[in-house]
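Visitor: give me coordinates for this.
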Amino acid sequence: MHEFAIFWDWLSFAARWLHVITAIAWIGSSFYFIALDLGLVKREGMPEGAHGEEWQVHGGGFYHIQKYLVAPARMPEHLTWFKWESYATWMSGFALLAIVYYAGADLYLIDRNVLDVSAPVAILLSAGSLVVGWLIYDLLCRSPLARNDTGLMLVLFPILVAVAWGYTQLFTGRAAFLHLGAFTATIMSANVFLIIIPNQKIVVADLIAGRKPDPKYGRIAKTRSLHNNYLTLPVVFLMLSNHYPLAFATQFNWVIAALIFLIGVLIRHYFNTIHARKGNPHWTWGAATVLFILIMWLSTAPKVLTGEEKVSAGAQALMASAHFPAVRDAVMGRCAMCHAAEPVWDGVRFTPKDVALETEGQIAERAREIYLQAGRSHAMPPGNVSAMTEEERALIVAWFEEARR
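Guide: The predicted structure follows:
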């Protein structure tokens, strides 16, 4: 079974790598087309139906791009669709969610001091929230509110704040941030899959049939694309946050998440305004800086824990091992000076990755990570600053592998 732990860790790495690659492709193409759309210029001599054009230079070549609000009079032979970047990003992200948080629900998804539920219930809450989130968002976009983009976004923001708070009442802080990112990314990808691409296909079908396309489909798709544009930067932050417990593992983590959405909007507003040649709103950077300083201050508030420590059945089995007392002493002696609620190692002010190893239960719950980080590899302690011996590492390996047979 210990071989399975190694395989699963590499599978997680592979899924993460794929997710990052596809996300780069999706975000890159999205940002490019937003900038292109905002930078279009109307000039004399453009073909009938053309809304604007742009001349660009890249890689030693010049590109002449024209946009039609509905579609050209004649469908070109070859049409490039930008959709697979979005689909692959969401699918690889969901696969990563399943590999890390669903398969490791007892460790990464469930905080029994927050909500004591079984793994199947926690997974159901996770997946269900993504579906319900899309349905509520889509309903709002189809309501009269959709007639005003700014008004709709002002309604969506408090919903996102409520979702951020709600996730912190269900899962670990790390999982709460990840799920808020997945919640938002699901909306973005569903916009592409269920709205933007189908609307574009309706226009194409009308052209092939010789009918004049209805411009409403283009307007609807553009609104959803605008939402995706403003949601992208907060999603990137939330996906990276699992490396930074100062963001997800503090008392006001949900407020931090809410402020990140505002910062993302400010930054995108700056670039959108620049690309549209409508000025240079430097104030957005000042406002974003103030909000980020506020986030830094909020992150200093400790996470309030209530109730007694609860240990899973799997961790209890690991604690029953004959090797456990020696492993416990090694981990507490080599790791707990940093991995503690109040670290004593000079320069370490907060618990690294929100992983505390001060009690027997905490050590047993983190057995797989200890095995991979300090047993099978020398990643921990970093630089072996606490001088963990090879005998201690071998003991950790023997403890975990014996318990997994």
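
Visitor: could you use CA atoms for every contact and neighbour count after this?
Guide: Noted.

Visitor: which elements pack onto the lengthiest helix in the chain?
Guide: Longest helix of the chain, by residue count under DSSP state H: helix 2-38. On a contact count with 3 or more CA pairs under 8 Å, 6 or more residues apart in numbering; DSSP states H and E, helix 2-38 meets helix 84-97, helix 216-240, helix 253-275.

Visitor: one more pass at 10 Å, please.
Guide: The contact analysis (3 or more CA pairs under 10 Å, 6 or more residues apart in numbering; DSSP states H and E) places helix 2-38 against strand 50-58, strand 61-68, helix 84-97, helix 216-240, helix 253-275, helix 367-370, helix 390-403.

Visitor: which residues touch the first one?
Guide: Contacts of strand 50-58 from elsewhere in the structure, counted by CA atoms under 10 Å, 6 or more residues apart in numbering, are 36-44, 46, 62-73.

Visitor: list the buried residues of it.
Guide: Using 16 or more other CA atoms under 10 Å as the burial criterion, the residues of strand 50-58 that qualify are 50-54.

Visitor: one more sequence to fold, the one below, so I can look at both together:
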Amino acid sequence: MYEFAIGWEWLAFAVRWLHAVTAIAWIGSSFYFIALDLGLVKRDHLPPGAYGEEWQVHGGGFYHIQKYLVAPTTMPEHLTWFKWESYSTWLTGFAMLCIVYYGGADLFLVDRHVLDISATTAVLISLASLGVGWVLYDLLCKSPIGKNTWGLMALLYVVLVAMAWGYTQVFTGRAAFLHLGAFTATIMSANVFFIIIPNQKIVVADLIAGRTPDPRLGAQAKQRSLHNNYLTLPVIFFMLSNHYPLAFATAFNWIIAALVFLMGVTIRHWFNTTHARKGKPTWTWLATVILFILIIWLSTVPKVLTGEERAEAAPTFRRFAENAHFPAVKDTIATRCSMCHAAEPVYEGIARAPKGVVFESDAEIAALAREIYIQAGRSHAMPPGNITDMTADERSLLTAWFESAVGEAQ
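Guide: Next up, the predicted model:
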């Protein structure tokens, strides 16, 4: 069992690394081509069918690029396809979902204090949501509203916010954010697999056969590329969020997710407008900062919403061990946390304390008071999936312990 746990951990690391590499390749090429497309300039000397051109300099040389909106008059000898970056990113991401969240469903996917379901049921809901999400999105794009670019994007935003709320009612906060990223990334990769690349293949086949390609194929692919462009940054946020419980494990996590999608729009709008040489809308950065401050405010669950006070400063760790709440806190941690956070963990499948965090002495507990406060007091990130049934009163105790010690230090 020990060897299996170690091997599984390294498998997860290897797949995560591969996922990061492929995601960099996909996102990098996507951002490059969006910037290139927006920066194209129409000139009189362009050959028939050419939409625009761009001169670029990189790596000690100059590049002269021309784009044909539908297709050139003849098929070029060599054609480079950009598709495997997308496919490999989704495949490695799904592998990570299987390894971490399906393989460890009781720990990372299911929180029976959120919804009391079996691990099998949770996995089936996860799989169904990804598939149904793409079908719904595709139907909307092909419906009459799909002809209105911004109307469609507004409706899609409503769908994404609804999914954010829905996921938080089913899974752990960490899994909810991860699934929201997977839901969005599935739409993006499916756009490439089912629409963009097939349309391009039809155009190529028409060129080879001497037929005139249908311009609607290019327009459809461009619409899906636009959606992918605006969805990329939120996906990155959700994939990184599992390291930050104040994002995914607080009371207003689904609203935070909704604001993250808006930040993706404001940031990309600045880049897209700038690349199109239509000015520099600096207001978008102010809007992004305001949205992010609002997210921070929501994550701390301020008094105006819950009646609770917030701590503002951290004292030396000795004050935590000397605090009146500490004996009860120590008992709570021994009951709810020590099965994993010990020199020799007893929880099945965990060979070493996660991140090397051990709570076996007063000094070790006091030294990590802030992390305990954030992970298990202010948020529900720990224990994962509340596997040890930490109660609301115990979380309140951890919060009171940290905040009273902070108050004593001021």
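
Visitor: can you calculate the TM-score here?
Guide: The TM-score (TM-score structural alignment, normalised by the length of the first structure) is 0.79; 341 aligned residues with a CA RMSD of 2.7 Å.

Visitor: what angle do the longest helix of the first structure and strand 61-68 make?
Guide: On the basis of axes from the mean of the first three to the mean of the last three CA atoms, to 10 degrees, helix 2-38 of the first structure is oriented at 70 degrees to strand 61-68.

Visitor: helix 2-38 of the first structure corresponds to what range in the second structure?
Guide: Across the second structure, the stretch matching helix 2-38 of the first structure (TM-score structural alignment) is residues 2-38.

Visitor: tell me roughly how far the matching stretch lies from the first structure on average.
Guide: Superposing on the first structure and averaging over aligned pairs (mean CA distance after the TM-score superposition for the first structure), stretch 2-38 of the second structure comes out at 0.4 Å.

Visitor: circling back to that earlier point, how far away from the center of its chain is the longest helix of the first structure?
Guide: Between the centre of helix 2-38 of the first structure and the centre of its chain there are 11 Å (CA atoms, centre = their mean, to the nearest Å).

Visitor: that one: which residues count as buried?
Guide: For helix 2-38 of the first structure, the neighbour count (16+ other CA under 10 Å) marks 2, 5, 9, 12, 15-16, 18-20, 22-23, 25-27, 29-31, 34-38 as buried.

Visitor: tell me what angle it forms with strand 50-58.
Guide: On the basis of the same axes, to 10 degrees, helix 2-38 of the first structure is oriented at 120 degrees to strand 50-58.

Visitor: mind putting the helices and strands packed on helix 2-38 of the first structure into TSV with distance to V131 of the first structure?
Guide: Converted to TSV, those look like this (distance: least, CA to CA, whole Å):
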stretch	distance to V131 of the first structure
strand 50-58	37
strand 61-68	34
helix 84-97	13
helix 216-240	17
helix 253-275	21
helix 367-370	31
helix 390-403	37
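
Visitor: out of those, which is closest to A330 of the first structure?
Guide: Nearest to A330 of the first structure, of all those, is helix 390-403, at 6.5 Å by CA to CA.

Visitor: distance between the closest one and the chain's centre?
Guide: Distance of helix 390-403 of the first structure from the chain centroid (CA atoms, centre = their mean) equals 34 Å.

Visitor: cool, and stretch 76-89 of the first structure?
Guide: That offset, for stretch 76-89 of the first structure, works out to 23 Å (CA atoms, centre = their mean).

Visitor: D44 of the second structure: neighbour count?
Guide: Residue neighbour count, defined by other CA atoms under 10 Å, stands at 6 for D44 of the second structure.

Visitor: tell me the contacts of the most centrally placed residue in the first structure?
Guide: By CA atoms, centre = their mean, the first structure has its centre lying nearest to M239, at 2.8 Å. By CA under 10 Å, 6+ apart, the contact set of M239 of the first structure is 20, 93, 174, 177-182, 185.

Visitor: quick check: the farthest pair among those residues?
Guide: Maximum pairwise distance among the contacts of M239 of the first structure (CA to CA): 18.5 Å, between V20 and R174.

Visitor: re earlier: which of the contacts of M239 of the first structure fall in helices?
Guide: Cross-referencing these against helices under DSSP H gives 20, 93, 174, 177-182, 185.

Visitor: got these as CSV, with distance to A164 of the first structure columns?
Guide: Shown next, in CSV, are those (distance: CA to CA, whole Å):
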residue, distance to A164 of the first structure
V20, 23
G93, 19
R174, 12
F177, 7
L178, 10
H179, 9
L180, 6
G181, 10
A182, 11
A185, 14
